[in-house]
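In: For reference, the sequence and a predicted model appear below.
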Amino acid sequence: MSIDIQSQEKLKYRLEGLSCANCALKIEKAFSSEVTIGETSLNFATQTVYLPPAALEVAQRIIDRIEPGVILRPINQSSKSLEQEENSSDVKWKKIRMLGAGMLLAIGLILPVLNINLPLALEYTVFLTAYFLVGYEVLYTALRNITKGALFDENFLMALGTIGAIAIKQLPEAVGVMLFYTVGEYIQDLAVNRSRRSIQALMDIRPDYANLVHQLDVQKVAPEDVQVGQLILVRPGEKVPLDGEVVNGSSFVDTSALTGESVPRNMEKGDTILAGMVNSSGVLTVRVTRPFAESSIQKILDLVENASSRKAPTEKFITTFSRYYTPAVVFIALGIAIIPPLIGMGTFSEWVYRALTILVISCPCALVISVPLGYFGGIGGASRQGILVKGANYLEALTKVKTVVFDKTGTLTQGVFDVVKINPAKGFEAEFLMEITAAAEAHSSHPIAKSIRESYGSAIDQGDIEDYEEVSGKGIRARIKGYDVLVGKAVLLKDSGILIPDEEHGIKGTLVYVAISGKYAGQILISDRLKFGAKETIRALENSGVKTVMLTGDHQTVAESVAQDLGVGEFHADLLPQDKVAWVEKLMNGDSQGKVVFVGDGINDAPVLMRADVGIAMGGLGSDAAIEAADVVLMEDQPAKLLTAIEIAFFTKKIIWQNIFFALGIKLGFVFLGAIGIATMWEAVFADVGVALLAVLNATRVNRHTSLES
């Protein structure tokens, strides 16, 4: 019977005890090749994976084959924290074994220096006891993997290298390499867990409880247990647990966890408040509008945690490279062990030792660990700044941006409109023009429609509206008080054969044209203001060699005025939604070397956001459409956040390539030194474990960098 993988809902599970990045890659590959699981991505940074519940037994068998001791648990049943894993009895026993092995190694090395020569049997006993104390897990794992056909992993390489050293009577080096490898792995695990904790600290914005108002009582409950429509109490200093509307009280709230904005916001009755904000002063009573699973904070957490499922090209390259790198080094070592002595360039013992040294060097752990940790640190650090990046591929794409395309209204301008001038045509009164126009805009949610209704100021009688039709991208056609009315762009009136006067030059604003009963009735001038920081953002992009383009559905004269004020390099006006998509596609086809980014408000620009190489939604706080359509969401409505996102992307990429060149350079350098007999196994263990540890510590700089910025 075949299994429809696509129809199975995948749930999140944690892999308790997973500390080996190379093993994580093998598990992910095995999962994805298993028909009952299907393509999936394992997040090493958070120790999580999405799996079909029906395939859990298969998944656990795969784990047991590759990394015994790792337990697969549902995320809500995960029993161990990182601190508990670090302080478990297995870890304590490991510390004792490392200490015992270290003492025995010290005894074996110091006694000959003191001219105390142990009998050969006792010397072997001291060194081999130390060797097995720290090496039996490595030997067991290597043997188990060999029986299952899994060669060329770090356990096999370490076992082969150290057993070979014992065979050629290099006991101190065999014990030292195994001891330092074990200690290095332990310290490396601590460093990885430290990085994980810093990542989990970013997730600490998740609220722990809600104060549910129950009749005259207030009960502390889990946020998941609160229903839509119920009332919750948020006291000073508490996190807001769910999205809702303030029904009583006023207070300042800290939104920095969601938006990166340091200035508190004032919340009063009727305001929308979101989960993850922190109440600073007064007591607020909130009516819940969305369940916790659909709250803004939960969507943010899911986006950040699941971003690793979209791997960057660099990450994919390293994954592929590591599969071929280790076998290649093993065969090089084999050639070094055999060929030189056969052609009379020394003894077998000498060249075998050099080959064993190279084997110890060859494990690719430094690359496998540091690259995903670096990207996850960048994504997590960006979220701290109020920038949600849906995947490492988008973070890397931001380093290749050559063109940034902006929507105008709500992106570069505030989208807060005011009626500044009413120009009725001959035969029409301004008051009547506003009344008819406001009635026509009664059902529209567009900011311009809202500004017209507010300027009119009187109640609109819905009974006057007999017919209503929105003409996409052009305006509104309606029948009001018996009149056939057209309200919108000039093209709407022209399509109906209505003549309009020529546009005045130098107009700074948006013109809304009105026709009543087939006659031109006048126009209303609406003004919009530039967003704070928009001009500086455009200037910074242009100065860095990035082309800027503005696309708008507004009139040519209005678009030209805004473009000149901003300093935008290129603009196109009078565009429908499909026209914006066509322009972005044209720009993408014309610039094959770089990426084209589109920045919009995330509500009206969904098609073009999805079409661009990277779609960025600005002001996405609480906007479902923005979070769904965009690849990157700027939670705060600030154009300058785009520059921050690009800067974080470049810093993350710099750290990752530092690790790649550092790890490969050190390893290849030591392979060469080992081949010519300069590097011994003592240096080899640094080239393996030491380099991995340094690469992990370097990857954590991404988190520290974004922390300093915030």
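Out: Arrived safely.
In: C-alpha only now, for contacts and for neighbours.
Out: OK.
In: How about K667, nearest residue that isn't a chain neighbour?
Out: Closest residue to K667 apart from its sequence neighbours, by Cα to Cα, 6 or more residues apart in numbering: A687 at 5.8 Å.
In: for T413, same thing?
Out: Closest to T413 by Cα to Cα, 6+ apart is L530, at 4.1 Å.
In: Please verify my assumption that the one you found contacts G410.
Out: No: the pair L530 / G410 is not scored as a contact, 9.2 Å apart, by Cα atoms under 8 Å.
In: Any buried residues in stretch 12-24, and which?
Out: 13-24 (16 or more other Cα atoms under 10 Å).
In: Farthest pair within the residues you listed?
Out: Distance extremes for the buried residues of stretch 12-24: the farthest pair is Y13 and N22 at 19.1 Å, using Cα to Cα.
In: May I ask you to confirm that V471 is in contact with L486?
Out: No: taking contacts as Cα under 8 Å, V471 lies outside contact range of L486: 9.9 Å.
In: Show me which of the two is the more surrounded one.
Out: A count of neighbours by other Cα atoms under 10 Å puts L486 above the other of V471 and L486, at 30 against 13.
In: Please identify every residue contacting each of V471 and L486.
Out: R477 (Cα atoms under 8 Å, 6 or more residues apart in numbering).
In: Give me the distance from the longest strand along the chain to the chain's centre.
Out: In the chain, with assignment by DSSP state E, the single longest strand is strand 519-527. Relative to its chain's centre, strand 519-527 lies at 46 Å (Cα atoms, centre = their mean, to the nearest Å).
In: Can you point out the buried residues in the very next helix or strand once past that strand?
Out: Sequence-wise, the next helix or strand downstream of strand 519-527 (DSSP states H and E) is helix 534-543. Going by neighbour count (16+ other Cα under 10 Å), the buried part of helix 534-543 is 534-535, 537-539, 541-542.
In: try this one next to it:
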Amino acid sequence: MSDKEQKNTCCNGDNCKESQKPKFNTELNLIQINSATASKASCQDDCCSAETKLQSDESNLSEVTGHKSEFRVHGMDCPACALTIEKRIRQLENIKNVSVNYSTGKMQVEAENSSVLEKLPAEIKKLGYTLEPIEQKGNVRIYTIEGMDCSSCALTLENHLKQHPSVKSVSVNFSTGKMQIEHDNSVEEIIKEVEKAGYKASLVSNRRAKTDMPTTQSSNNLLLLSGFFLLFGFLGSLTDMSPFVVNVLYALSILIGGYKPAKSAYYAIKSRSLDMNVLMTAAVIGAAIIGEWLEGATVVWLFALGNALQIKSIEKTRNSIRSLLDLAPPEAWVKQGQDLIKKPVEEVAIGDIIVVKPGDKIPLDGEVVQGESSVNQAPITGESIPVDKQIGDTVYAGTINEHGSLEIKVTKLVEDTTISKIIHLVEEAQEKKAPTQAFVDKFAQIYTPIVFALALAVMIFPPLLDFGTWGDWFYRGLELLVVACPCALVISTPVAIVSAIGNAAKNGVLIKGGAFLETAGSINAIAFDKTGTLTEGKPKVSQVIPINTTETDLLSIARTLEEYSTHPIALAVVNYAKEKEIPSRNGELFKSIVGKGVQTTIEGMEYFAGNLKLFQELNTPIDEYESQIKALQNEGNTLVIVGTKEQILGIIAVADTIRETTVKALQGLKNVGVDQIVMLTGDNKGTAEKVASQTGVNRYFAELLPEDKVKAIKQLQDEGKRVAMVGDGINDAPALATANLGIAMGGAGTDTAMETADIVLMADNLEKLPYTIKLSRKALTIIKQNIWFSLIIKFVALALIFPGWLTLWIAVLSDTGAALLVILNSMRLLRLK
């Protein structure tokens, strides 16, 4: 069950006390709840008070000078766990502040001294969780690991390194191929220790991971050499060659090809792990014992070949993310006086002016202070059309300056740029297990030891009961050992998820984890906030109705009246007049009438622009126009009436405009099978009905307050719908949290959107939404295909063992071949357009 599902089944927001519900300060554009808090707006008094528990008190933090540390918490399986941990840590002496974020699995602690931080792992362990220090200064390093072909390899490597006295903490992630480790000894020693376990490690320098893994030439040479001896042994067996020489050739093949898995098996046993290397090595040794040298050599070679192909295929999926690291250049041209100096991006400070020439990539996020150009933002937002940039516009690291030189004031350090956050979020997303993956992993943990025990039973009991010879049943037991490897099954889900998340990231869509990828595939209703989501959120003139004057004169007077106002409606009128190239007149004695409009004097006569209430108070004859005014308002227009005290000169209707991509996007959603598209708006029913008819929305809720949007989402869920909510990630946070899936738009412009939602559309439009749903459903289909294929292969192999129809090398081929096919099937997600 996903996080969202747990929340919705256990929570009832109505039970929360009003004072305990999350609060949003929209004026400051600050959400005082994060994504974790949103997913907790729960249930029970504990969850209801999540705001006060998870909100960091920045004012307090600025006043104290304590020891701060960040940890990753393992073992939390619902939001209430985070609150339990917080309560316990707060009870400890010398703790100043603690914040546990369930969504990211991280805990931030501030203490008066460092000694209390050292006690935290033991305290957390008492609660049933484990702590892993992250972002520690000095000794924490990240390595890329080569040679892991399933998640059990990561566990084996972790267990091996944990036994080393110089290693304080270690975390190996199979999906990303990375190891984060805190150690006191040298990098070279750690690399040697990794090699002992049968893998290769390379240190990730600075902020950049190497996109190319260490060379595998030596492994390939061993594979070829092992195959050479196997081939010659087999050909020799067909001739008059001595059986002893043939067996020696087979033995050499086994030793050369089996050295690496045997070494890995040794360390796996030391670490109390039962991985595929252990099972395969046991099978090969057993084959040698009973004289099946050809079988043993074939098993070793097929196993090594399968691993080599698997690793090569998996690296392609990992590189789909690693390639993002190379989007931003490592150096920047920094302006110092009249000189340009080339500096590493790590040395560029906020406020520095950098110069980007035509055709170059922008190295850091910033604001254009000089020049104009078109910038290709596809690496960040997925938009195929370059975006025009001028003075005051924001640009992002990793995007490409198409033409025209730009001077950019740096606004973010290299580690805080949008592309850095994307990479961090994507890698973090890969570490989160989807419900299907968690189930498969549990199944494999049960399946492997059961089949291992069954293999031992098959070797011992049938011959004891005179059901056959020891040799026959020992051989069948070895086959069972090979079939006990659940490699294809275990790898069926994570590779598909990594491929899908990587594809999405390249196309401007951030999916925060496998659970959300799975949820997106099951969505059958999508609710949209109207303003700023379906519409531009920027009012524009929709109609100009001159009454007692010409259109040109009406717009000229209106521009004069509104030119000094900063109200969005006034700006819309002024911009429209500018587009029509209608000049303003000479006005004087400008005056703002609060809540009603403006007035000025033009050529000795007073003119007014404002709402209906203003002219009613001026006693201007307006009765004959009231029906027309109401009709325009019912169509969703805001009206600017222009006139004098004596007469109305005309009416200018201003309305929010539909986004160009909205209609196409909503039709695309219908095409991929989303049967209910809902609009949520605070506007009146007339406006809602008009927008619904223009966009293709088949249901709407109008005149909603923010809390009413939450009720609308719950109503849809009560009707049996799995609901996604699409908003801007700020004012819509409560509804985003309540929905089964929260989708934020315009993530490239707002850090809040990237933190709040489950899925983030980096571009400020909806064109990626149908693609996201399609990708999610394709991923679910492929995951199901992989799981069923893996299980069927296993059960067929098991069924063929007992009649004696399965050979040892066919068992290996079924295992490694199935794993390879599963990986290749998953990689199809990388190519989905």
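Out: On my side now, so go ahead. Because the structure is a prediction, the values reported are computed rather than measured.
In: three-state assignment of the aligned partner of E224 of structure 1 in structure 2?
Out: Superposed on structure 2 with TM-score structural alignment, E224 of structure 1 falls opposite E346. Following DSSP: H, G, I helix; E, B strand; the rest coil, E346 of structure 2 is assigned to helix.
In: With adjacent residues omitted, what lies nearest to E346 of structure 2?
Out: Nearest residue to E346 of structure 2, sequence neighbours excluded (Cα to Cα, 6+ apart): V414, at 6.0 Å.
In: Tally up the residues packed near the one you found, please.
Out: Neighbours of V414 of structure 2 under the rule other Cα under 10 Å: 24.
In: counterpart of it in structure 1?
Out: Using TM-score structural alignment, V414 of structure 2 sits opposite F292 in structure 1.
In: Which part of structure 2 matches the strand or helix carrying L258 of structure 1?
Out: Per DSSP H and E: L258 of structure 1 is located in helix 256-259. The aligned range for helix 256-259 of structure 1 in structure 2 is 378-381, by TM-score structural alignment.
In: Mean per-residue distance, that stretch versus structure 1.
Out: Once the two models are superposed, stretch 378-381 of structure 2 sits on average 1.5 Å from its counterpart in structure 1 (mean Cα distance after the TM-score superposition for structure 1).
In: Please apply the same query to stretch 293-308 of structure 2.
Out: Relative to structure 1, stretch 293-308 of structure 2 is 1.6 Å off (mean Cα distance after the TM-score superposition for structure 1).
In: Pull up the aligned stretch in structure 1 for that stretch.
Out: Using TM-score structural alignment, stretch 293-308 of structure 2 pairs with 171-186 in structure 1.
In: where's the residue nearest to T413 of structure 1 relative to L486 of structure 1, distance?
Out: L530 of structure 1 is 29 Å from L486 of structure 1, where distance means Cα to Cα, to the nearest Å.
In: isn't the match of V414 of structure 2 right up against G244?
Out: No: with contact defined as Cα under 8 Å, F292 of structure 1 does not reach G244; the gap is 10.5 Å.
In: joint contacts of the two?
Out: With Cα under 8 Å, 6+ apart, F292 of structure 1 and G244 have no common neighbours.
In: Spatially nearest residue to I646 of structure 1 (excluding sequence neighbours)?
Out: Per Cα to Cα, 6+ apart, closest to I646 of structure 1 is L398, 5.6 Å.
In: host element of whatever residue of structure 2 lines up with that neighbour?
Out: Superposed on structure 2 with TM-score structural alignment, L398 of structure 1 falls opposite A520. A520 of structure 2 is part of helix 514-521 when elements are defined by DSSP H and E.
In: and for the longest helix belonging to structure 1, what span of structure 2 is it aligned with?
Out: Counting by DSSP state H, the longest helix found in structure 1 is helix 641-675. Counting by TM-score structural alignment, helix 641-675 of structure 1 pairs with residues 768-802 of structure 2.
In: before we move on, the earlier item: could you give the angle of the helix holding A520 of structure 2 to helix 769-801?
Out: 110 degrees (axes from the mean of the first three to the mean of the last three Cα atoms, to 10 degrees).
In: so what does helix 514-521 of structure 2 touch, helix or strand wise?
Out: Packing contacts for helix 514-521 of structure 2, counted by 3 or more Cα pairs under 8 Å, 6 or more residues apart in numbering; DSSP states H and E, involve strand 741-745, helix 769-801.
In: how does it look with 10 Å?
Out: helix 3-10, helix 418-431, helix 435-464, helix 494-506, strand 723-727, strand 741-745, strand 759-761, helix 769-801 (3 or more Cα pairs under 10 Å, 6 or more residues apart in numbering; DSSP states H and E).
In: Including distance to Q180 of structure 2 and mean neighbour count, could those go into CSV?
Out: Output for these, formatted as CSV (distance: least, Cα to Cα, whole Å; neighbours: other Cα atoms under 10 Å):
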stretch, distance to Q180 of structure 2, mean neighbour count
helix 3-10, 26, 18
helix 418-431, 13, 20
helix 435-464, 22, 17
helix 494-506, 19, 27
strand 723-727, 35, 29
strand 741-745, 30, 29
strand 759-761, 26, 29
helix 769-801, 28, 19
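In: of all the ones you listed, which lies closest to I290 of structure 2?
Out: helix 435-464 (12.3 Å).
In: mean deviation of the closest one from structure 1?
Out: Superposed on structure 1, helix 435-464 of structure 2 shows a mean distance to its aligned partners of 2.2 Å (mean Cα distance after the TM-score superposition for structure 1).
In: how about the helices and strands packed on helix 514-521 of structure 2 in CSV, adding distance to L255 of structure 2?
Out: Listed next are those as CSV, based on distance: least, Cα to Cα, whole Å:
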stretch, distance to L255 of structure 2
helix 3-10, 48
helix 418-431, 36
helix 435-464, 24
helix 494-506, 31
strand 723-727, 56
strand 741-745, 53
strand 759-761, 49
helix 769-801, 27
